[in-house]
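Undergrad: One predicted model, sequence on top.
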Amino acid sequence: MQTKIGVVLLSGGLDSTVALWWAKKKGGYGEVHTLTFFYGSREERITRKVCEILAALSKVERQIFLELPWLGEFSIRSGATLVEGGDTPPKVSISMLEDKKIMKNASRSVWIPARNLCFVSIAASYAESIGGEAEIITGFNKEEAETFPDNSPIFIERMNALLEVSTIKAKVALRSPLIHLDKRGICALAKSLGVPVEYSNSCYDPAGITKNGEPIHCGLCESCARRKRAFLEAVGSDPTIYAHK
């Protein structure tokens, strides 16, 4: 009898890393595979190394990297600051995170055109090619859903409705175990699952990676600000290395 497969969309970020550990320890999957996409984002300087380390530590059964150059081209055309060739991502401090106007503008700046729609669709194609039953696992969460609609419960609900009528050779569903958690809750869950969070990368524009494989975060972008706040408030300390404190 074929076992259920968990297909984790692994960016190497905190959210997808915790989702990966959840899949391995709590998901009940016979196998866990990871998919990582490359489309020219600034963080790709270290993404492959980060994801290789995380996949090895979590002992996934299969790791796949996919190049999507066309998505990078679309992103540059749309003015996304998240990709190489675009403007620098806006600087955001912890104190700015509660300013809805600033956060709305910041999210629009880094927005990649229909990214999660593309990622889930490709993951569904991969899952269907395996056959049987599979769940696509993402790090979508409550906090990012406030500014990114493709991280929201309604996105998950509608994607699952779409998956029912877009796959016929396998039973494929989208699952987001962090959807009711903010970043603080995710950090707390990471601690309970024993996630080696020091190897995850949240930064939009990382400065590099240490010899030990720990990402060096810029410390200036929105994602770094959210990471700092979450660790300090949830567990009292932040294991992250920052180029700028």
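TA: Structure's in. What do you need? Residues are numbered from 1 along each chain as shown.

Undergrad: switch to C-alpha atoms for all contacts and neighbour counts from now on
TA: Noted.

Undergrad: so when I look at Ala173, I'm seeing a strand, right?
TA: Yes: assessed with DSSP: H, G, I helix; E, B strand; the rest coil, Ala173 lies in a strand.

Undergrad: thought it was touching Gly132?
TA: No: Ala173 is beyond contact range of Gly132, at 11.7 Å (criterion: C-alpha atoms under 8 Å).

Undergrad: Use this one as the comparison:
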Amino acid sequence: MTLSVSPTAEGRATVVIYSGGMDSFTVLHRALREGLKVYALSFDYGQRHARELEVAARVCRTLGVPHQVVDIRAIHGLIDASALTDASRELPEADYAAANLQDTVVPNRNMILLSLAIAKAVNIGTGRVDYGAHGGDHVLYPDCRPEFVERMNAVAGIANFEAVTIHAPYLRSTKAEILADGLAMGLDYADTWTCYRGEALACGRCGSCRERLAAFAANGARDPLAYATEVA
């Protein structure tokens, strides 16, 4: 169902944590459909798939959305126990499962990013931060679970003189449901990057690629991205 612009949103704004991936791409457009002034915020934390930042910058230029990339690579040594931030580690090439999940966990990532986004919101006088945690991630990553979002939301309400609300519109949705919403909005997912490898083409083998491809298959749609590995 296509989202309409809310007349009550006039003059309001939000900070969207925008990685350049499918979920945050959909969240960004959903906020725009609400009629909100959107400030996109991306983070360079030394991720191997930094290509997502290039995609995010391109989308924001096209949309005319203010976009800030925050360089937090100085904390890399604190969060490098992950295949996403340590190039010497082998990236898992299979569906997400207990055996390979731990290799893709970046310690405390969402708490760090949300804290900085909340600071940005307070600094520019907005009362909301949007991010793309979703139901499919609940069994995978602790910092995408409803309990985490609810408690971060409580902290965001008291951490500053101005309360900030954390808005996670897809918190109880699957990736396939997020994609369905975006397709209904007419979004072009060629303007996203999901692969954990920052190469010219998406690999089609890592857990992130496989989850993305499964979402397209569930919607009876073809992924517009080119893949190094032939996909059905």
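TA: Good, I have the coordinates. Everything numeric in this text was worked out from a predicted model, so none of it was measured.

Undergrad: that older thread, mind checking which of Ala173 and Gly132 of the first structure has more residues around it?
TA: Higher neighbour count among Ala173 of the first structure and Gly132: Ala173, with 23 against 16, using other C-alpha atoms under 10 Å.

Undergrad: OK, contacts around the aligned partner of that one in the second structure?
TA: Aligning on TM-score structural alignment places Ala173 of the first structure opposite Thr165 in the second structure. Counting by C-alpha atoms under 8 Å, 6 or more residues apart in numbering, Thr165 of the second structure touches 127-129, 153, 156-157.

Undergrad: will you turn the residues you listed into a markdown table that also has distance to His138 of the second structure and neighbour count?
TA: As requested, the contacts of Thr165 of the second structure are exported to a markdown table (distance: C-alpha to C-alpha, whole Å; neighbours: other C-alpha atoms under 10 Å):
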| residue | distance to His138 of the second structure | neighbour count |
| --- | --- | --- |
| Gly127 | 26 | 19 |
| Arg128 | 22 | 20 |
| Val129 | 20 | 29 |
| Asn153 | 17 | 19 |
| Ala156 | 21 | 22 |
| Gly157 | 23 | 17 |
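
Undergrad: Provide the contact partners of the biggest strand by length in the second structure at residue level.
TA: Criterion DSSP state E: the longest strand present in the second structure is strand 37-44. The contact list for strand 37-44 of the second structure (C-alpha under 8 Å, 6+ apart) reads 11-19, 28, 31-32, 50, 53, 56, 60, 65-73, 113, 117.

Undergrad: for stretch 71-89 of the second structure, same thing?
TA: Outside stretch 71-89 of the second structure, the residues that touch it by C-alpha under 8 Å, 6+ apart are 43-49, 90-91, 102-108, 196.

Undergrad: now the helices: where do they sit in the second structure?
TA: 22-33, 51-63, 98-101, 109-124, 146-156, 175-184, 207-218 (DSSP state H).

Undergrad: Quick one: map Leu57 of the first structure onto the second structure.
TA: Matched by TM-score structural alignment, Leu57 of the first structure corresponds to Thr62 in the second structure.

Undergrad: no wait, Cys118 of the first structure
TA: Checking with TM-score structural alignment, Cys118 of the first structure has Ile112 as its match.

Undergrad: Give me the neighbour count for its match.
TA: 11.

Undergrad: ok, it to Ile72 of the second structure distance?
TA: 10 Å (C-alpha to C-alpha, to the nearest Å).

Undergrad: Same question for Asn100 of the second structure.
TA: Distance of Asn100 of the second structure to Ile72 of the second structure, computed by C-alpha to C-alpha: 26 Å.

Undergrad: picking that back up, just curious, which of the contacts of Thr165 of the second structure is nearest to Ala226 of the second structure?
TA: Val129 (31.9 Å; C-alpha to C-alpha).

Undergrad: contacting residues around the counterpart of that closest one in the first structure?
TA: By TM-score structural alignment, Val129 of the second structure lines up with Ile136 in the first structure. Contact analysis of Ile136 of the first structure by C-alpha under 8 Å, 6+ apart lists 6-9, 120, 123-124, 127, 172-175.

Undergrad: if we take those, which one ends up nearest to Asp150 of the first structure?
TA: Distances from Asp150 of the first structure to these, taken by C-alpha to C-alpha, are shortest for Val120, at 10.5 Å.

Undergrad: now for His49 of the second structure: what does it line up with in the first structure?
TA: Looks like His49 of the second structure aligns to Glu43 there (TM-score structural alignment).

Undergrad: With Pro142 of the second structure instead?
TA: Under TM-score structural alignment, Pro142 of the second structure pairs with Pro149 in the first structure.

Undergrad: And for Thr174 of the second structure?
TA: Under TM-score structural alignment, Thr174 of the second structure pairs with Asp182 in the first structure.

Undergrad: Ok, Ala202 of the second structure next?
TA: With TM-score structural alignment as the criterion, Ala202 of the second structure matches His217.

Undergrad: picking that back up, buried deepest among the helices of the second structure, which one?
TA: Most buried of the helices of the second structure by mean neighbour count (mean count of other C-alpha atoms under 10 Å) is helix 22-33; its value is a mean of 22.

Undergrad: Point me to the residue sitting farthest from the middle of the second structure.
TA: Computed with C-alpha atoms, centre = their mean, the residue of the second structure farthest from its C-alpha average is Phe161, at 27.4 Å.

Undergrad: coming back round to it: what residues does the match of Ala202 of the second structure make contact with?
TA: Counted by C-alpha under 8 Å, 6+ apart, His217 of the first structure has contacts 201-203, 205-208, 224, 240-243.
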